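Novice: Okay, here's the prediction I keep looking at, along with the sequence it came from:
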Amino acid sequence: MTILHDIDPVALQLPIWPHGIHWYGIMYLLGFAAAFLLGRQRIRAGTFAGIDENRFGDLLFNGMLGVVIGGRIGYVLFYGWSDFVSDPLFLLRINEGGMSFHGGLLGVMAAVVIWSVQSKKHVFDTLDFLAPLVPPGLMFGRIGNYIGGELWGRYTGKDWGIIFPRAEADLYGQSANQLRVLHESGLLERYARYPSQLVQAALEGLLLFLILFWYSRKPRPRYAVSGLFALGYGVFRFLVEFIRQPDADIGYVIWNWLTMGQLLSLPMIALGIFLLVLSRRQKEPKA
């Protein structure tokens, strides 16, 4: 069974804003809201000693800036460098090209370092606290990717999958009615792709959150929760890349199968293993 992707990425049209409110932006808001609610719950449970809800609000705001700024800069550096060289203003057009998780992660880490120094907290105590708050945002973000019909998967080669008209040069631009007629006649089955965005939402978002939430219920040694997050995300992202379509302007980086997403995930896997080993050398769990 194939499904024709026919979702309007604009959730709400506004007369005062020609671009409207996009589902992707709403997903970002839901991700930040989830992080706020979960973080406040953890603060009240005494998970992060010496920090009240006001200080957590400052941390979350800094993290939001880090996600947006780092995510965009990361996308330009990793995936859109040629576009940026030809047009530097491409950096500011976030509706073209999107965001990079790895860049957003670096942006959050920079924000965490600044906040931790100001608050006289160990950087990894802050990261261990924040790690379980991140996967819900990843889940909502990937759902936003699916709604927007972007970052699609590879062809299934079967009679099932999702047909993304934006992914096909000979389909893009046809009217919705024309696409429905073609789909109902069975002429679009060869375009069926894996819904890699939803697979990422399930693995990098929901499953990783459940693992981290369960693991962090009890006091853990410093570096442990951050290490588990880095390892889990790196492994899940590496695996999903096997069904996700490589970026058209990059393709496979080496060996005719390794993608940029997999290449960027390898340091995260290595970092996660290193942090987990380092956590085993801590004398006792944090209070």
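Specialist: It's in. Residues are numbered from 1 along each chain as shown.
Novice: Only C-alpha atoms from now on, for both contacts and neighbour counts.
Specialist: OK.
Novice: Name the residue closest to the centre of the chain, please.
Specialist: Using Cα atoms, centre = their mean, the residue of the chain that lies closest to the mean C-alpha position is residue 138, 4.1 Å off.
Novice: where does that residue land in three-state SS?
Specialist: Classification of residue 138 using DSSP: H, G, I helix; E, B strand; the rest coil returns helix.
Novice: hang on, it packs against residue 31?
Specialist: Yes - at 7.3 Å, residue 138 and residue 31 qualify as touching, with contact defined as Cα atoms under 8 Å.
Novice: Identify the residue nearest the residue nearest to the centre of the chain in space, chain neighbours excluded?
Specialist: Taking Cα to Cα, 6 or more residues apart in numbering as the measure, residue 138 lies nearest to residue 205, with 5.2 Å between them; neighbours along the chain are not counted.
Novice: Look up how far residue 131 lies from the one you found.
Specialist: Relative to residue 131, residue 205 is positioned 12 Å away (Cα to Cα, to the nearest Å).
Novice: between the two, who's got more neighbours?
Specialist: A side-by-side neighbour count of residue 205 and residue 131, using other Cα atoms under 10 Å, places residue 205 first with 24 against 20.
Novice: Now do the contacts for that one.
Specialist: 135-140 (Cα atoms under 8 Å, 6 or more residues apart in numbering).
Novice: How about residue 167?
Specialist: Residues 150, 152 are the ones in contact with residue 167 under the rule Cα under 8 Å, 6+ apart.
Novice: ok, longest helix in this structure?
Specialist: In the chain, taking DSSP state H as the definition, the longest helix is helix 53-78.
Novice: Pull out the buried positions in it.
Specialist: Residues of helix 53-78 classed as buried by neighbour count (16 or more other Cα atoms under 10 Å): 56, 59-60, 62-64, 66-76, 78.
Novice: cool, and stretch 245-252?
Specialist: Across stretch 245-252, burial judged by 16+ other Cα under 10 Å covers 245-246, 252.
Novice: cool, and stretch 274-282?
Specialist: Those buried within stretch 274-282 under the rule 16+ other Cα under 10 Å are 274-276, 279.
Novice: Contacts for that stretch next, please.
Specialist: For stretch 274-282, the surrounding residues in contact (Cα under 8 Å, 6+ apart) are 221-224, 226-228.
Novice: here's the one I want to compare it with:
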Amino acid sequence: MLIHPQFNPVALDLTGLGLPIQVHWYGITYLVAFGLFLWLANLRVRQPWYANAGWTRRDTEDLLFFGVMGVVLGGRLGYVLFYKPEYYLQHPLEVLAVWKGGMAFHGGLLGVVVAMALFAHLRKRSFWQVTDLIAPCVPTGLASGRVGNFINGELWGRAADPSLPWAMVFPQAQDGVARHPSQVYQFLLEGMLLFAVLWWFGKKERPLGQVSALFLLGYGATRFVAEYFREPDGFLGLGALGLSRGQWLCVPMLVAGAALWWWSARRAKVQA
């Protein structure tokens, strides 16, 4: 079995030069995620159905700004409300202490939904056209975030058979147990696999809302599967039916994705 390499989480440290600057790998993965989003979104707006609708590079830059705000605010509030509401109710000022960690994807998703709704309203565009545009550009950012999790040796997996060739001991767990490198699983599933499927699907003009629906279904399914290999948060454990909090949060995504796909297909049939 393997041992986690114990990377230094600080990529650049200038404190030795008298400068109060430390650049963490996790922060770099966020920058990579935003850069990949901008690059891919610029490719998307060149597709005829978006170009003919007046989408430009300037729009993608504005989308990135709105998206970043949604990810940061929604991700933090989602963690507070979904994972530790009792703690933050007793320590409300710590909600602002983002440097201590604590972000939730499902909260970030809701934050992005609100941000995209605001963008669509201000630009007088269809909300589903906006989300269809950005959906294939999101998974690479998720993949980048999982790289950051692996570098930090956090969010490790559940116990694995030590004979599994890629089973890994995470010293941060302080138990010497061979575990699934669930960060790698999530990188491959909700990151690269979901990106490949959405990018392929989005290469053709699809009925309004269908690309967004596929994102909800695809992420909900891949995250649900990956959670079987990821160690649940110690303060939560497993919930009803032996499912983790992450899996339960995927259920409404799957339901919403199925409903949106049905609505999209029905709308396209009526308009045909």
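Specialist: Alright, I've got the coordinates. Bear in mind the structure is a predicted one, so any value in this text is a computation, not a measurement.
Novice: Got a TM-score for the pair?
Specialist: The TM-score (TM-score structural alignment, normalised by the length of the second structure) is 0.92; 264 aligned residues with a Cα RMSD of 1.7 Å.
Novice: circling back to that earlier point, secondary structure class for the alignment partner in the second structure of the residue nearest to residue 138 of the first structure?
Specialist: Here residue 205 of the first structure is matched to residue 191 in the second structure, going by TM-score structural alignment. Taking three-state DSSP as the rule, one finds residue 191 of the second structure in the helix state.
Novice: those strands in the stretch 51-200 of the second structure, which residues are they?
Specialist: According to DSSP state E, counting those that start in this stretch, the stretch 51-200 of the second structure carries its strands in the segments 168-169, 178-179.
Novice: what range in the first structure does the last one sit on?
Specialist: Right, the one you point to is strand 178-179 of the second structure. The counterpart of strand 178-179 of the second structure in the first structure, counting by TM-score structural alignment, spans residues 192-193.
Novice: One more: the first one?
Specialist: Following TM-score structural alignment, the partner segment of strand 168-169 of the second structure in the first structure covers residues 162-163.
Novice: I figured residue 80 of the second structure hits residue 88, correct?
Specialist: Yes - the pair residue 80 of the second structure and residue 88 qualifies as a contact (Cα under 8 Å) at a distance of 6.5 Å.
Novice: residues bridging contact with the two, i.e. touching both?
Specialist: When contacts are counted by Cα under 8 Å, 6+ apart, the set common to residue 80 of the second structure and residue 88 consists of residue 95.
Novice: tell me which element the alignment partner in the first structure of residue 263 of the second structure is part of?
Specialist: Counting by TM-score structural alignment, residue 263 of the second structure lines up with residue 278 in the first structure. Element membership of residue 278 of the first structure, judged by DSSP states H and E, is helix 260-280.
Novice: That helix: how far from the chain's middle?
Specialist: Distance of helix 260-280 of the first structure from the chain centroid (Cα atoms, centre = their mean, to the nearest Å) equals 17 Å.
Novice: what's the average per-residue distance for the longest helix of the first structure once overlaid on the second structure?
Specialist: Average distance between helix 53-78 of the first structure and its aligned residues in the second structure, after superposition and using mean Cα distance after the TM-score superposition for the first structure, equals 0.9 Å.
Novice: Residue 71 of the first structure matches what in the second structure?
Specialist: In the second structure, residue 71 of the first structure lands on residue 75 (TM-score structural alignment).
Novice: mind listing what residue 28 of the first structure touches?
Specialist: The contact partners of residue 28 of the first structure, by Cα under 8 Å, 6+ apart, come to 137, 140-141.
Novice: measure the counterpart of residue 33 of the first structure in the second structure to residue 26 of the second structure for me?
Specialist: Using TM-score structural alignment, the partner of residue 33 of the first structure in the second structure is residue 35. Between residue 35 of the second structure and residue 26 of the second structure the distance is 14 Å, computed by Cα to Cα.
Novice: Equivalent analysis for residue 173 of the second structure, please.
Specialist: For residue 173 of the second structure, the distance to residue 26 of the second structure (Cα to Cα) stands at 19 Å.
Novice: cool, residue 115 of the second structure as well?
Specialist: Shown here: residue 115 of the second structure relative to residue 26 of the second structure, a distance of 23 Å by Cα to Cα.
Novice: can you check residue 44 of the second structure too?
Specialist: In terms of Cα to Cα, residue 44 of the second structure sits 27 Å off from residue 26 of the second structure.
Novice: The two: who's more crowded?
Specialist: Set side by side, residue 44 of the second structure and residue 26 show more neighbours around residue 44, with 25 against 21, by other Cα under 10 Å.
Novice: corresponding residue for the more buried one in the first structure?
Specialist: For residue 44 of the second structure, the aligned position in the first structure is residue 42, judged by TM-score structural alignment.
Novice: Residue 7 of the second structure too?
Specialist: Residue pairing (TM-score structural alignment): residue 7 of the second structure is matched to residue 7 of the first structure.
Novice: Then residue 235 of the second structure?
Specialist: Counting by TM-score structural alignment, residue 235 of the second structure lines up with residue 249 in the first structure.
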